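K.L.:
Turn this into a structure:
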Amino acid sequence: MLIELRKLRIINALSEETPCYTAEIWIDGALAFHASNRGHGGADDYRQVGAITEAEVNSWLRANRPQRLSHGMTFDPDLEHEVATLVDQAEQHALLRRRLRTHIVTIEDGAVYTYPLKGRPAAVIAGAIRAKKPNIEIVNETGQPGLARAVQLLLAVAADAEDR
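P.N.:
Here you go, the predicted structure:
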């Protein structure tokens, strides 16, 4: 089951305890739900549009996704957690994409680093970094696949920090 968020709109000004957002949830290429959260700490709202129900999605997620550990407690996967993960990925992706305009972003030994351009050409900075560290991945040069890897690494670090 491929679960995607489309037409995601995050309203940071209204986000207090949770992200305030609206989105469409597409499952296997078909619109399934309209989703939203008002940003005040409550649960997400899902309005079913397609034939698949939230219970069917939750059942599939429990069978096909691992349980998650948070603050020493184990939780079964569900649509709300899946959507929260997709929203987090979208936010990190947008943040990192903006960062690429003014920084060189690298993946070094499983961690993401940024080097400011400060008005200098990106090729010069990338060359200097690569001269000192030849085995790094420069996200600015690898495009979407590199950006996706960097986002996954950043989210994994955030998840580890949350579990401590």
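K.L.:
From now on I want contacts and neighbour counts done on CA atoms only, so please keep to that.
P.N.:
Noted.
K.L.:
Confirm that residue 129 sits in a helix.
P.N.:
Yes. Under DSSP: H, G, I helix; E, B strand; the rest coil, residue 129 sits within a helix.
K.L.:
one more, for comparison:
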Amino acid sequence: MKIELRRISYNAALSQETAAFAAEVWIDGELAFHARNQGTGGADFYRQVGRWTEAEVNAWLTANRLPRSLGDDLACDHDLEIEVSDLLMRAVEGKRLKRLLRTNLIAIERDQILQYPLRKRPLAIVTRAVRATNPDAVIVNDAGDDVFARALDVLLASR
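P.N.:
Predicted structure coming up:
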């Protein structure tokens, strides 16, 4: 089951306790739910528009995804709300990372994301300076989608 979010509308200003958003949840290429949260600390709301029910999706996720660790000895089953939350954060942080790429050199160094402001300097000059101090640095700006995905994974893991 491939679950993805489309037509995401996220508002950080309205997000108080939880993320304020509205999105479409697509499963295996078909629209399944309209999802939303008002950002005031409540659970997500799902309106079924496809053939899957929320219970069917939760049962599949529980069987096919690892439980979410919430601390030392506490975990909960992976459900649609956790899946949507993960996908939403990936989309929001991916958009933020793309914005940063316009004005900064972004590098993965020692499993950390570091940013170096370009300040109207050419990307090649800043890249040479970073590689001179750390030849193992992976530059995200001039790399492909796989490196961007890796940078996003590192960024989300540090949160």
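K.L.:
What residue in the first structure is the furthest from its centre?
P.N.:
The outermost residue of the first structure, judged against the average C-alpha position, is residue 131 (31.1 Å), by Cα atoms, centre = their mean.
K.L.:
And that one, what's its match in the second structure?
P.N.:
Under the alignment (TM-score structural alignment), residue 131 of the first structure pairs with residue 132 in the second structure.
K.L.:
State the distance from that match to residue 62 of the second structure.
P.N.:
47 Å (Cα to Cα, to the nearest Å).
K.L.:
again with residue 142 of the second structure
P.N.:
Residue 142 of the second structure sits 38 Å away from residue 62 of the second structure, going by Cα to Cα.
K.L.:
try residue 117 of the second structure
P.N.:
Residue 117 of the second structure is 43 Å from residue 62 of the second structure, by Cα to Cα.
K.L.:
ok, residue 105 of the first structure - contacts?
P.N.:
Applying Cα atoms under 8 Å, 6 or more residues apart in numbering, we find residue 105 of the first structure in contact with 99, 112, 113, 114, 115, 138, 139, 140.
K.L.:
Pretty sure it sits in a strand.
P.N.:
Yes. Checked against three-state DSSP, residue 105 of the first structure lies within a strand.
K.L.:
Let's verify the closest residue in space to it that isn't next to it in sequence: helix, strand, or coil?
P.N.:
Sequence neighbours aside, residue 114 is the residue nearest to residue 105 of the first structure in space, at 4.5 Å (criterion: Cα to Cα, 6 or more residues apart in numbering). Look at residue 114 of the first structure: counting by three-state DSSP, its state is strand.
K.L.:
how many neighbours does residue 114 of the first structure have?
P.N.:
Neighbour count for residue 114 of the first structure, taken as other Cα atoms under 10 Å: 16.
K.L.:
these two touch, right, it and residue 104?
P.N.:
Yes. Using Cα atoms under 8 Å, residue 114 of the first structure is in contact with residue 104, at 5.6 Å.
K.L.:
shared neighbours, those two?
P.N.:
By Cα under 8 Å, 6+ apart, residue 114 of the first structure and residue 104 have no common neighbours.
K.L.:
Find the residue at the geometric middle of the second structure.
P.N.:
Among the residues of the second structure, the one closest to the centroid is residue 90, at 0.7 Å (Cα atoms, centre = their mean).
K.L.:
quick one: contacts of the lengthiest helix in the second structure?
P.N.:
With DSSP state H setting the assignment, residue counts place helix 80-103 as the longest helix in the second structure. Around helix 80-103 of the second structure, the neighbours that count as contacts under Cα under 8 Å, 6+ apart are 4-5, 8, 10, 25, 43-44, 54, 57-58, 61, 106, 117-119, 141, 152, 156.
K.L.:
Those residues in helices, which ones?
P.N.:
Using DSSP H, the contacts of helix 80-103 of the second structure in helices are 54, 57, 58, 61, 152, 156.
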